[in-house]
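J.: Could you look at this predicted model? Sequence included:
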Amino acid sequence: MRITMTTPAPDDVVSLAETLDGWQLDGGPLQLHPGDLGWFSMRGIEATASAMRVWLREGRPVAIGLLDGDDLLRLGIAPPALDDGELAAAIARSVADPSRGVLPAGVVSVEARGADALAACLIGAGWGTGDPWVPLHRDLSDPVEATPLRVEVVEGDLVEPWSEVHFSAFRGGEFTDAVRGRMVHNWQTMAAGPLYDRARSLLGRDEAGTPVAAAAVWSAGHGRPGLIEPLAVRRGQQGKGFGRAMTLACASVLRDLGASSATVCAEASNPAAVATYASAGFTAAPEVPDLRRHA
């Protein structure tokens, strides 16, 4: 059966996120999650649609990709199609040819966890492996232990301190008025968009009331794995247990949203992050590298 690839219209993004909902399975690979689309939607729903690629069989999505930057394609594949050789070959052709509008020439990466057929296709075509990642998972059947942080759901005036903590953790430097304005605008764009309905942004304060941690959690619907993306601890405040405490808060909120489990993926090169999630009851799966074309 013929497989085609398309770039969706903005009006199609929500239905494709709902398709990704159904592909999230406990015990399955940690693939592209609807929360990844939601986080990307800080750029706007039109930009999110433009960054997506969808592979269709008989008009139905069997793989959904997100171009997360110029050189990285992140994939979610329908679980029954993870070992589908025909689909793997179609995706491999799409990513190999820059004229198809997926990836450019040169060094590029594909994140396709659990897609053994695609990995075999690309490695057979001369691709290698790239950065290794550690998927982590915590079952949410039972209540989550209390966190020592005071955790607030972000809205209104809390957007600015949430943005400042996130900036401090991932970028550092001076939180200028221009940076503040841009980050608050991006958060507001995301929160006003159609992909944020089942998400929560969280701000954690220490005993003195100082914002020390920020995170967002994303539900894929009742009885499915939820995602933590991102989780940040203010620079200079690491090593004090705030990461573990915020992770517990995220897991608790996901449980309240109906998630069956909480998932997160950490760079294998960041053992402190892996240890933080493990200390909050997460179990690490074996490392999974991206697939990389080196030339």
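T.: Now that the structure is in, tell me what you want to look at.
J.: can we go C-alpha only for contacts and neighbour counts from here?
T.: Will do.
J.: any idea which element Gly35 lies in?
T.: Per DSSP states H and E, Gly35 falls inside helix 34-40.
J.: Ends of stretch 140-151, what's the gap?
T.: This stretch, stretch 140-151, spans 19 Å end to end (Cα to Cα, to the nearest Å).
J.: what about that stretch, distance to the chain center?
T.: What separates the centre of stretch 140-151 from the centre of its chain is 22 Å, taken as Cα atoms, centre = their mean, to the nearest Å.
J.: which other residues reach that stretch?
T.: 202-207, 209, 242, 245-246, 248-249, 251-252, 255, 259-262 (Cα atoms under 8 Å, 6 or more residues apart in numbering).
J.: Pull out the buried residues from these.
T.: 202-205, 242, 245-246, 248-249, 251-252, 255, 259-262 (16 or more other Cα atoms under 10 Å).
J.: Let me know the next secondary structure element after the longest strand anywhere in the chain.
T.: Longest strand in the chain by number of residues (criterion: DSSP state E): strand 128-139. For strand 128-139, the succeeding helix or strand toward the C-terminus, using DSSP H and E, is strand 150-153.
J.: Let's see which of the buried ones among the contacts of stretch 140-151 end up in strands.
T.: Leu202, Leu203, Gly204, Arg205, Ser261, Ala262.
J.: got CSV for the residues you listed, with distance to Arg100 too?
T.: Shown next, in CSV, are those (distance: Cα to Cα, whole Å):
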residue, distance to Arg100
Leu202, 39
Leu203, 42
Gly204, 44
Arg205, 47
Ser261, 37
Ala262, 36
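J.: try it against this one:
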Amino acid sequence: MISGMSILAEAVAALREWQHDDAPVQLHPGDLGWFWRAGAQATAAAVRTWRRDGRIVAVGLLDEPDLLRLTVAPDALRDEELARQLAEDLAHGVLPPGEVSLEAPPGALVRDLLAEDGWRAGEAWTPLVRDLTEPVADPGLRIEVIGPEQAPVWAGVLRASFDGSTFTEQRWHAMAAGAPFADARCLLAHHQGTAVAAVAVWSAGPGRRGLLEPMGVHRDHRHHGHGRAITLAAAAALRELGSSSALVCTPSTNVAAVATYRSAGFRQLPQRRDLHRDA
């Protein structure tokens, strides 16, 4: 029997391998790393894997009870046998009955099959990427790479950046204990001695695409360019970690976030939509 933690480690390794600049924007090991704030057991319970000949060819993260974030190995995006298996499993057990949503890479055959089965376009997302070949401009603020001692400050800035956030110091420690965090950094931006913005960046290894997740600016310190500054710092940190490019994805309705990322040198990619199944 393969343990949940062993499967989780294999899933993280597969997701690392699939992060290439010419591959579709897809689930990243950093997404699992950010989910790890709920703890290792909860993360293992939320991950689904599909195999062929012993190799993982698809990974899903049940990010919410009614939302599965699914990705497929780049060389299997149009594989009919896998796509039909995924569609069958999504209809019978992987997702609960009733109204649900699915994130899947553009071009994946499973999207076509689900659309034929009545799934419709759901929430719109805007991915943005920045090439990291060249050095990144100075952000203009003091940037701190935090460790356990600064976790309460980082958690506090993050809570103040998102309405309804329940992020805590304990959740930071749980996240930092996860396997993906070995290639991650948590940054704080300071203005006149006050922490004003926070970001986590996740490398998938040298020569692969890195991820920003999450990024937030304290609600009391907005409209001063701090979002652009912490985003520049995030890009620079990923470049130091060896990432070939930096990726961030935000709801298309968050036009302010899209503008912030673009101001930090990120290039907007075509909008993508989740798939939604009505009750």
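T.: Now that the structure is in, tell me what you want to look at. From a predicted model like this one, the values you see are computed outputs, not experimental measurements.
J.: Any idea what the TM-score is?
T.: With the length set by TM-score structural alignment, normalised by the length of structure 2, the two chains reach a TM-score of 0.96; 279 aligned residues with a Cα RMSD of 1.6 Å.
J.: one step back: of the ones in strands among the buried ones among the contacts of stretch 140-151 of structure 1, which is the nearest to Arg113 of structure 1?
T.: Comparing those against Arg113 of structure 1 with Cα to Cα places Ala262 closest, at 17.2 Å.
J.: how much space is there between the equivalent of the closest one over in structure 2 and Glu81 of structure 2?
T.: The pairwise alignment with structure 2 assigns Ala262 of structure 1 to Ala246, based on TM-score structural alignment. According to Cα to Cα, Ala246 of structure 2 stands 32 Å off from Glu81 of structure 2.
J.: Likewise for Leu62 of structure 2?
T.: 22 Å.
J.: out of these two, which sits in the more crowded spot?
T.: For Leu62 of structure 2 and Glu81, the more surrounded residue by other Cα atoms under 10 Å is Leu62, and the numbers stand at 19 against 11.
J.: Can you name the helix or strand that the closest residue to that one other than its chain neighbours falls in?
T.: Using Cα to Cα, 6 or more residues apart in numbering and skipping residues adjacent in sequence, the residue nearest Leu62 of structure 2 is Leu68, 4.4 Å away. Using DSSP H and E, Leu68 of structure 2 maps to strand 67-72.
J.: matching residues in structure 1 for that strand?
T.: So strand 67-72 of structure 2 sits over residues 72-77 in structure 1, by TM-score structural alignment.
J.: Check the buried ones among the contacts of stretch 140-151 of structure 1 and tell me the two furthest apart.
T.: Pairwise distances across those (Cα to Cα) peak at 26.8 Å, for the pair Arg205 and Ser260.
J.: what secondary structure does Arg37 of structure 2 sit in?
T.: What DSSP: H, G, I helix; E, B strand; the rest coil gives for Arg37 of structure 2 is helix.
J.: can you map out the strands along structure 1?
T.: Counting by DSSP E, the strands of structure 1 are 3-6, 52-57, 60-67, 72-77, 108-111, 128-139, 150-153, 199-205, 211-218, 225-233, 261-267, 283-284, 288-293.
J.: In CSV: the ones you listed, plus distance to Ser168 of structure 1.
T.: Formatted as CSV, these follow (distance: least, Cα to Cα, whole Å):
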stretch, distance to Ser168 of structure 1
strand 3-6, 38
strand 52-57, 29
strand 60-67, 25
strand 72-77, 25
strand 108-111, 27
strand 128-139, 23
strand 150-153, 18
strand 199-205, 14
strand 211-218, 10
strand 225-233, 8
strand 261-267, 19
strand 283-284, 27
strand 288-293, 27
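J.: any idea which of those is most buried?
T.: Ranked by mean neighbour count, the strands of structure 1 are led by strand 211-218 with a mean of 27 (mean count of other Cα atoms under 10 Å).
J.: hmm, who's touching stretch 75-95 of structure 2?
T.: For stretch 75-95 of structure 2, using Cα under 8 Å, 6+ apart, the contacting residues are Val57, Pro65, Asp66, Leu67, Leu68, Gly107, Ala108, Leu109, Val110, Leu113, Leu114.
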